[in-house]
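**Q** sequence isn't available, so here's the structure alone:
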């Protein structure tokens, strides 16, 4: 699974950044509830964020607190989602989704992070065409997981693609079918390493020099550390 980093790699990274991730999801949940109400039946944005937070094992208490906070104040109206696109070292394509109440601050920070790490911030659309928006479910290989059964269940539920790997399985769906496929597999008792609507790169870029690797790692870290940043996608082929 070279194009996304290995499954083990993903798990480790998620665990290490859990606290920060939960804080970001709490903010996104509060803003979504504030802007579109707390009933997930009528607020698909909120439903998607809560589903994703749950897939990362964010405690229900934290989720409920964030929803209540959003209901209680209308500050969410000051926030907007802005997507930035640019290039990292050696032309790695990078897309950054932010949730901000101050676009000037966020824009200046994004430019700084890219400039500081041998990259540059581009215009909207400069790299977006190199990615496909897809639902992606990752399931770890385990003795009780039958590849044939999982593949059949995934495709029957409406998945577009099933990619086996020695560490596990990647199931790809259209964004529209993602919830149905995820729910069908969950009902059958499958446990996910991750399940999300994401940007999957069509091609990947390798980094070979020590300097490029250092800069790219630092760029991703700086972006993920920023409180306004919700998601970072790139086409760096991690070994």
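**A** That came in fine, so what should we check first? Because the structure is predicted, anything quoted here is derived from the model rather than measured.
**Q** when you work out contacts or count neighbours from here on, use the C-alpha atoms and nothing else.
**A** Will do.
**Q** how about the helices in this structure?
**A** Per DSSP state H, the chain carries helices over the ranges 7-16, 18-36, 44-55, 60-72, 103-116, 147-157, 178-187, 210-225.
**Q** what would those helices look like in a markdown table with mean neighbour count?
**A** Output for those, formatted as a markdown table (neighbours: other Cα atoms under 10 Å):
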| stretch | mean neighbour count |
| --- | --- |
| helix 7-16 | 13 |
| helix 18-36 | 22 |
| helix 44-55 | 18 |
| helix 60-72 | 17 |
| helix 103-116 | 16 |
| helix 147-157 | 15 |
| helix 178-187 | 17 |
| helix 210-225 | 16 |
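**Q** residue 204: which of the ones you listed is closest?
**A** Closest to residue 204 of these, according to Cα to Cα: helix 210-225, at 13.9 Å.
**Q** sorry, back to before: quick check: which of the helices of the chain is nearest to residue 169?
**A** Judged by Cα to Cα, the one of these that comes nearest to residue 169 is helix 147-157, at 8.1 Å.
**Q** show me what that closest one is packed against.
**A** strand 161-165, helix 178-187 (3 or more Cα pairs under 8 Å, 6 or more residues apart in numbering; DSSP states H and E).
**Q** out of the helices of the chain, flag the one nearest residue 237.
**A** Go through the helices of the chain one by one with Cα to Cα and the one that ends up closest to residue 237 is helix 210-225, at 10.9 Å.
**Q** what lies in contact with that closest one?
**A** With contact meaning Cα atoms under 8 Å, 6 or more residues apart in numbering, helix 210-225 is reached by 20, 88-90, 96, 110, 113-114, 117-118, 207, 229-232.
**Q** re earlier: I'd like the helices and strands packed on helix 147-157 as TSV, with distance to residue 16 appended.
**A** TSV is the format used below for those (distance: least, Cα to Cα, whole Å):
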stretch	distance to residue 16
strand 161-165	24
helix 178-187	25
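**Q** residue 24 is nearest to which of these?
**A** Minimum separation from residue 24 across the helices and strands packed on helix 147-157 (Cα to Cα) falls at helix 178-187, 21.8 Å.
**Q** returning to what we had before: residue 81: which of the helices and strands packed on helix 147-157 is closest?
**A** Distances from residue 81 to each of the helices and strands packed on helix 147-157 were compared using Cα to Cα; the shortest belongs to helix 178-187, at 21.6 Å.
**Q** now do the closest one and helix 147-157, the angle between them.
**A** Orientation note: helix 178-187 sits at an angle of 140 degrees relative to helix 147-157 (axes from the mean of the first three to the mean of the last three Cα atoms, to 10 degrees).
**Q** what sits against the residue lying closest to residue 96 once chain neighbours are set aside?
**A** By the measure of Cα to Cα, 6 or more residues apart in numbering, the closest residue to residue 96 outside its immediate chain neighbours is residue 232, 4.6 Å from it. For residue 232, the set of contacting residues under the criterion of Cα under 8 Å, 6+ apart consists of 94, 95, 96, 97, 220, 223, 224.
**Q** and here's the other structure:
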């Protein structure tokens, strides 16, 4: 399982237990608005919006909040001016990071991200310094208990456009081109599988870290996640599953 996906799973559990639901909702609302602004309010024609709506439903966001966020994106309702930014940087042990931000104040966000990184053993980098090591991909997840015949499942996914399938992860993770995300998802759902999707950045090469470096990195990820403007963080780290769980649960 790639570093980012481990962190996404930890975040999901953390979010489900987090009393500060408003922080979670704020990030999802901004994602809904940006997705609708960029490619329209129809989730069937806008894979990114569809993924954001699935995330909103998983977080038990009220339907009226979802609809309002989308209407602000399409211009049907007035909303704040939002800017979508990607910061590149380094974490402890030289781990490459891409930090996705949605903000109403670009200067504030840049200062906060720079401060967080420097305080936790990292630094901001110039555009292109780390992004060359990542590919924009769609990630589709299917509960492992639903996959009774993996060979059959794999053939269905590949025929629909899957590029890679990680049968060792739980849920099973399918990687594909972002343009094929809806096609692969719908094919699997028609075959009777549950399927959640998201857009992500997959590292071409990863760096294994352990011990103190791993603890420092996870602390950094926690602090970044607590920042209202940070939507997501992608990294090229690889940490043993058991160690990742142990450190994350202790924070």
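**A** Structure's in. What do you need? Computed from a prediction, not measured in an experiment: that's the story for all the values here.
**Q** give me the TM-score for these two chains.
**A** Counting by TM-score structural alignment, normalised by the length of the first structure, the TM-score of this superposition works out to 0.84. Behind it: 231 aligned residues with a Cα RMSD of 2.6 Å.
**Q** give me the distance between the two termini of stretch 232-239 of the first structure.
**A** In terms of Cα to Cα, to the nearest Å, the two terminal residues of stretch 232-239 of the first structure are separated by 18 Å.
**Q** which parts of it are buried?
**A** Using 16 or more other Cα atoms under 10 Å as the test for burial, stretch 232-239 of the first structure gives 232, 233, 234, 235, 236, 237, 238.
**Q** ditto for stretch 191-198 of the second structure
**A** With burial defined by 16+ other Cα under 10 Å, the residues of stretch 191-198 of the second structure counted as buried are 193, 194, 195, 196, 197, 198.
**Q** ok now that stretch, how far from the chain's centre?
**A** For stretch 191-198 of the second structure, the separation from the chain centroid amounts to 17 Å (computed by Cα atoms, centre = their mean, to the nearest Å).
**Q** then stretch 135-152 of the second structure?
**A** In terms of Cα atoms, centre = their mean, the gap separating the centre of stretch 135-152 of the second structure from the centre of its chain is 17 Å.
**Q** contacts for that stretch next, please.
**A** 153, 167, 169-178, 180-181, 185, 193-204.
**Q** report the separation between the two terminal residues of it.
**A** Across stretch 135-152 of the second structure, the straight-line distance between its terminal residues is 28 Å, by Cα to Cα.
**Q** re the thing from before, and which of the contacts of residue 232 of the first structure is nearest residue 39 of the first structure?
**A** Looking at the contacts of residue 232 of the first structure and their distance to residue 39 of the first structure, the nearest is residue 97, at 24.2 Å (Cα to Cα).
**Q** now do the same for the closest one: its match in the second structure.
**A** In the second structure, the residue equivalent to residue 97 of the first structure is residue 100, according to TM-score structural alignment.
**Q** got it, and residue 190 of the first structure?
**A** Mapped onto the second structure by TM-score structural alignment, residue 190 of the first structure lines up with residue 193.
**Q** counterpart of residue 143 of the second structure in the first structure?
**A** Using TM-score structural alignment, the equivalent of residue 143 of the second structure in the first structure is residue 140.
**Q** now the top strand by length along the first structure: buried residues?
**A** Ranked by residue count and defined by DSSP state E, the top strand of the first structure is strand 131-140. Neighbour-count burial for strand 131-140 of the first structure flags 131, 134, 135, 136, 137, 138, 139, 140 (criterion: 16+ other Cα under 10 Å).
**Q** wait, the first one sits on residue 199?
**A** Pointing back at residue 131 of the first structure there. Yes: shown here, residue 131 of the first structure and residue 199 form a contact pair, counting by Cα atoms under 8 Å, at 5.6 Å.
**Q** give the burial count for the match of residue 97 of the first structure, as a bare number.
**A** Applying other Cα atoms under 10 Å, we find 16 other residues in the vicinity of residue 100 of the second structure.
**Q** wait, it touches residue 231, no?
**A** Yes: under the criterion of Cα under 8 Å, residue 100 of the second structure lies in contact with residue 231, with a separation of 5.4 Å.
**Q** what about the counterpart of residue 63 of the first structure in the second structure, distance to residue 32 of the second structure?
**A** Superposed on the second structure with TM-score structural alignment, residue 63 of the first structure falls opposite residue 66. For residue 66 of the second structure, the distance to residue 32 of the second structure (Cα to Cα) stands at 7 Å.
**Q** need the overlap of contacts for those two.
**A** Common neighbours of residue 66 of the second structure and residue 32, using Cα under 8 Å, 6+ apart, are residue 53.
**Q** please identify the residue in the first structure that aligns with residue 176 of the second structure.
**A** Aligning on TM-score structural alignment places residue 176 of the second structure opposite residue 173 in the first structure.
**Q** was I right to think its match contacts residue 156?
**A** No: between residue 173 of the first structure and residue 156 no contact is recorded; they are 11.7 Å apart, counting by Cα under 8 Å.
**Q** can you put the buried residues of strand 131-140 of the first structure in JSON lines and add distance to residue 75 of the first structure?
**A** As requested, these are arranged in JSON lines below (distance: Cα to Cα, whole Å):
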{"residue": "131", "distance to residue 75 of the first structure": "33"}
{"residue": "134", "distance to residue 75 of the first structure": "31"}
{"residue": "135", "distance to residue 75 of the first structure": "30"}
{"residue": "136", "distance to residue 75 of the first structure": "32"}
{"residue": "137", "distance to residue 75 of the first structure": "33"}
{"residue": "138", "distance to residue 75 of the first structure": "35"}
{"residue": "139", "distance to residue 75 of the first structure": "38"}
{"residue": "140", "distance to residue 75 of the first structure": "40"}
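**Q** just the residues you listed now: which is nearest residue 5 of the first structure?
**A** Among these, residue 138 lies closest to residue 5 of the first structure (Cα to Cα), at 11.7 Å.
**Q** in space, what's closest to that closest one - neighbours in sequence excluded?
**A** With Cα to Cα, 6+ apart as the criterion, residue 138 of the first structure has its nearest non-adjacent residue at 4.7 Å, and that residue is residue 170.
**Q** how many neighbours does that neighbour have?
**A** 21.
**Q** now it: how far from residue 203 of the first structure?
**A** Computed with Cα to Cα, the distance linking residue 170 of the first structure and residue 203 of the first structure is 17 Å.
**Q** go on, residue 146 of the first structure?
**A** In this structure, residue 146 of the first structure and residue 203 of the first structure are 30 Å apart, going by Cα to Cα.
**Q** residue 116 of the second structure pairs with which position in the first structure?
**A** Aligned against the first structure - with TM-score structural alignment as the criterion - residue 116 of the second structure pairs with residue 113.
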